[in-house]
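Build the 3D model from these lines:
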Amino acid sequence: EAICRIDVDGFYLNRRFWFLDGWINHCGYFPSWNLRLFRHRLGRYEQIEIGNDIYSGDNEVHEHVLLNGRAEYLSAPMEHYAFPDIATFVEKHNRYSLWEAAAWRKLHSTGEKSLRPTPFGTGIERKRWLKKSMMRAPFRPSLRFLYHYVWKQGFRDGYRGWVLCCLLASYEHMIVRKQRELQKWPNNSVVQL
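From the prediction side, this is the model:
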């Protein structure tokens, strides 16, 4: 009924993230509003292009819908079963980390910009500002763990929260290692742009 309204051009859905057969209610994963339903003529996916050789296997890892119109929020959550087990999480995040490192390199080498990171903008812009601010921070994997486990209260999700936060720290470590690999060996054929 709500999606039939002609005065609204898009709708945000709240993803309910499932991991290890349970709902992750904390860790910064809920609420997780994403613009998923929109009028195609008024919305487009942000383009973050880093080269033809690197593919994340997803609609590039952090692309968002940019809507030229009015959006509202649907109350019913969308069940999100992206990572049924640890192996799936690790396999996907291995690809994502390569894409993240290559995107970081391209943004720093060309000055290319998509959404502007700012602490005073939209939720996406604030998140990107925080991420950009943390890119040069020491102990990034540890900080990522503390952010999700302590600040975002991942401990309240019990064992699943602990495992997810450890995996997120490991993901951050993979990004750091691959960024350094790109700096040290810029002509590496696996990560060539």
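
Please make it C-alpha for all contacts and neighbour counts, starting now.
Noted.

Packing partners of the helix or strand that contains Arg105?
Here Arg105 is covered by helix 86-110, with elements defined by DSSP states H and E. The contact analysis (3 or more Cα pairs under 8 Å, 6 or more residues apart in numbering; DSSP states H and E) places helix 86-110 against helix 158-184.

follow-up on the earlier one: now the helix holding Arg105: buried residues?
Across helix 86-110, burial judged by 16 or more other Cα atoms under 10 Å covers 89-90, 92-107.

Same question for stretch 132-150.
For stretch 132-150, by 16+ other Cα under 10 Å, it's 140-142, 144-149.

among these, which are in strands?
Among these, no member falls in strands (DSSP state E).

Can I get these in JSON lines including distance to Asn25?
Converted to JSON lines, the buried residues of stretch 132-150 look like this (distance: Cα to Cα, whole Å):
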{"residue": "Arg140", "distance to Asn25": "24"}
{"residue": "Pro141", "distance to Asn25": "22"}
{"residue": "Ser142", "distance to Asn25": "21"}
{"residue": "Arg144", "distance to Asn25": "18"}
{"residue": "Phe145", "distance to Asn25": "16"}
{"residue": "Leu146", "distance to Asn25": "17"}
{"residue": "Tyr147", "distance to Asn25": "15"}
{"residue": "His148", "distance to Asn25": "12"}
{"residue": "Tyr149", "distance to Asn25": "12"}
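
quick one more, to check against the first:
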Amino acid sequence: MNISTVVLAKNSEKTIEKTLKSLVDFDDVIVYDNGSTDETINIAKKFSNVNLIQGEFKGFGWTKNCASSFALNDWVLIIDSDEVVDRELLNELKTKKLDKNIVYRLNFKAFYKDIQVKHCGWNNQKIKRLYNKTITKYNSNDVHEDIITDGLNIEEIKGNVEHYSYHTISEFIIKADRYSTLFATNNTGKKASSPTKAFLNSIYSFFRTYIIKQGFRDGYVGLVIAYSHAVTNFYKYIKLYELNKELKK
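Below you'll find the predicted structure:
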């Protein structure tokens, strides 16, 4: 295939082997490791099609662009170290004639442990992940990064990416802290915030995930996800409020 796959990784020993097994048909797989202290690097080294790069992390947008610069092909597919390309998507990528003026969107199925999350706004998300690096790249956002599509078309590809993002409740807590810090740092001096905004955002986030997006239908997993969304949003805006206060001093 004339597609390079780029995988960002850090302490991904629980999931990355499954990810890389789903990518064995790609000749060029870049694993960009940014500071793993577990078995991630040793696992990646077991795959002959993997080009292991060890570098720094400067936010998701910058880091994805940096990792993509090592791709041997112009076409770049971004896959996270807790995601699996299914057989239907793999076959589509092998046969589809790609147009460099199109950014391709993939369908995602979400899992907590091995439980598929069918609600909460998680299931069947359409996310842009395949692009020609001679035409476009990711924006520079630290979080909520996205492929720049100005003047380009967007098309969905058949098949799915299975996303195994969480394996314990503790991982929700860790990611809430990490993402909220990145958001606050990236928006200091750019966006206003307040304790009231933090509180109201967290309440609305829970209601939207658990009620409007029917997270309650996913049982206790839906409750965990909705509460995690609320916590993340609260800390995003309260951290931003605190950093803005410190900036004014």
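
TM value for the aligned chains?
TM-score for the superposed chains, counting by TM-score structural alignment, normalised by the length of the first structure: 0.69, backed by 153 aligned residues with a Cα RMSD of 2.6 Å.

tell me the contacts of the alignment partner in the second structure of Val163 of the first structure?
Mapped onto the second structure by TM-score structural alignment, Val163 of the first structure lines up with Val224. With contact set as Cα atoms under 8 Å, 6 or more residues apart in numbering, Val224 of the second structure has these partners: Ile169.

In three-state terms, how would the spatially most central residue of the first structure be classified?
Nearest to the mean C-alpha position of the first structure, by Cα atoms, centre = their mean, lies His62 at 4.6 Å. Classification of His62 of the first structure using DSSP: H, G, I helix; E, B strand; the rest coil returns coil.

At which residues are the strands of the second structure located?
Secondary structure of the second structure (DSSP E): strands at 3-9, 28-33, 50-54, 75-78, 83-85, 102-112, 115-117, 125-132, 153-166.

Give me the helices and strands touching the longest one, please.
Based on contacts counted as 3+ Cα pairs under 8 Å, 6+ apart, the elements that strand 153-166 of the second structure packs against are strand 83-85, helix 87-95, strand 102-112.

So which of these is nearest Leu130 of the second structure?
strand 102-112 (5.0 Å; Cα to Cα).

how far out from the middle of the chain is that closest one?
Distance, stretch centre to chain centre, for strand 102-112 of the second structure: 10 Å (Cα atoms, centre = their mean, to the nearest Å).

who touches it?
Contacts of strand 102-112 of the second structure (Cα under 8 Å, 6+ apart): 116-118, 122-132, 147, 149, 152-167, 221.

what's near enough to touch the alignment partner in the second structure of Arg144 of the first structure?
Taking TM-score structural alignment, Arg144 of the first structure has Ser205 as its aligned residue in the second structure. Listed by Cα under 8 Å, 6+ apart, the contact set of Ser205 of the second structure reads 226, 229-230, 233.

The same query, at a cut-off of 6 Å, please.
By Cα atoms under 6 Å, 6 or more residues apart in numbering, the contact set of Ser205 of the second structure is Ala230.

And it, how far from Thr63 of the second structure?
28 Å (Cα to Cα, to the nearest Å).

and what of Ser170 of the second structure?
From Ser170 of the second structure over to Thr63 of the second structure (counting by Cα to Cα), the distance is 25 Å.
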